[in-house]
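Q: fold the following, please.
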Amino acid sequence: MRLNTLKPAAGARKAGVRVGRGIGSGLGKTAGRGHKGSYARTGKGKIKAGFEGGQMPLQRRLPKVGFRSRKSHEVSEVLLYKLGVLDVEVIDFEALRAAGLVEKRAERAKIVKKGELTRAIKLRGVATTAGARAAIEAAGGSVE
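A: All right, here's what the predicted structure looks like:
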């Protein structure tokens, strides 16, 4: 056996169909593409993904989902355990902003219970969740 004598097995390689070669070939004139339509055109066989032949496509029939509130930036959340770091007697919105715990564009703050509070604090004019309020009062602090 030599490399120059190697051949594929009989019937393994099939010759391609020659289209558009006259009536006698059986695939003349329209070359098996039928009459008119996008698939009969040159280079136009592909259609856009999601195109449904003019019917309203699925992605436009389904409702829009989701919502991003523009008010979400007005309220900034502050974690409870970060309040223990502040060296201020009364913690209010200005104290939180000065400490950098509140975003610059926030108009209000809300204390959220996460972690433990180690010392008693006095909170004034800041919203809290029910769990955060209970934790502050349990540590000997107060919420006004």
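Q: rest of the way, CA atoms for contacts and neighbours
A: Noted.
Q: hang on, Leu117 packs against Leu80?
A: Yes. The pair Leu117 / Leu80 is scored as a contact, 6.7 Å apart, by C-alpha atoms under 8 Å.
Q: name the helices or strands packed onto the strand or helix carrying Gln59?
A: Following DSSP states H and E, one finds Gln59 within helix 58-61. Helix 58-61 is packed against no helix or strand, with contacts defined by 3 or more C-alpha pairs under 8 Å, 6 or more residues apart in numbering; DSSP states H and E.
Q: what comes up buried for it?
A: Buried residues in helix 58-61, defined by neighbour count with 16 or more other C-alpha atoms under 10 Å: none.
Q: may I have the distance across stretch 72-81, first residue to last?
A: By C-alpha to C-alpha, to the nearest Å, the extent of stretch 72-81 from end to end equals 22 Å.
Q: nope, stretch 130-144 is what I was after
A: By C-alpha to C-alpha, one end of stretch 130-144 lies 13 Å from the other end.
Q: for comparison, sequence B:
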Amino acid sequence: MKLNEIKDREGATSARKRVGRGIGSGLGKTGGRGVKGQKSRSGVAINGFEGGQMPIYRRLPKRGFVNIFAKEFAEVSLAKLQTAVDAGKLDAKTTVTAEVLKEAGVIRRVKDGVRVLSDGELKAKLSLEVAGASKAAIEKIEKAGGSIKLLNAAESAE
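A: The predicted structure follows:
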């Protein structure tokens, strides 16, 4: 085999669909767009347009409020922490921080910090440094012999 003989397997690649190139191509004349009208032309953007009638997204009232300053936390349950310790991903002797949890694959991204929730049981004696935790989670961690340091004391036990 030579370099000039290398090619893809049969059927591995298919030619792109060349629309509007004559009647013999089977995709000619209107090019799959149907006949006439605004949608058959180029440069059409009519999503949400209802022919001059007031569109539904403007007929319905606005509701609610979005707090643009709200913090978004990565949530971790005690059960997930225990599973990570059992699997050997987390070392119970070291201090568990957001970066440690990310490296261990317990959370995907840190966001505005980590908040520990009380789902499940914790048997390991962990030392945690997190942005927040629920009251029940703090109790369970201390009951297991661990300690927890809250970085953002204002947003913690709610």
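Q: mean deviation of the top helix by length along the first structure from the second structure?
A: Longest helix of the first structure, by residue count under DSSP state H: helix 130-138. Superposing on the second structure places helix 130-138 of the first structure at an average distance of 0.8 Å from its equivalents, by mean C-alpha distance after the TM-score superposition for the first structure.
Q: which bit of the second structure covers the helix or strand following that helix?
A: The helix or strand immediately downstream of helix 130-138 of the first structure is strand 142-143, counting by DSSP H and E. The aligned range for strand 142-143 of the first structure in the second structure is 147-148, by TM-score structural alignment.
Q: which ones are touching the aligned partner of Lys64 of the first structure in the second structure?
A: Per TM-score structural alignment, the equivalent position to Lys64 of the first structure in the second structure is Lys62. By C-alpha atoms under 8 Å, 6 or more residues apart in numbering, the contact set of Lys62 of the second structure is empty.
Q: okay, and Lys62 of the second structure sits in which element?
A: Using DSSP H and E, Lys62 of the second structure falls outside every helix and strand.
Q: can you classify Glu103 of the second structure by secondary structure?
A: Under DSSP: H, G, I helix; E, B strand; the rest coil, the three-state class of Glu103 of the second structure is helix.
Q: state the distance from it to Ala70 of the second structure.
A: For Glu103 of the second structure relative to Ala70 of the second structure (C-alpha to C-alpha), the value is 26 Å.
Q: so between these two, which is more surrounded?
A: Neighbour count, other C-alpha atoms under 10 Å: between Glu103 of the second structure and Ala70, Glu103 has more, with 13 against 8.
Q: how about that one, what's its partner in the first structure?
A: Match for Glu103 of the second structure (TM-score structural alignment): Ala98.
Q: its match and Val78 of the first structure: what is the separation?
A: 13 Å.
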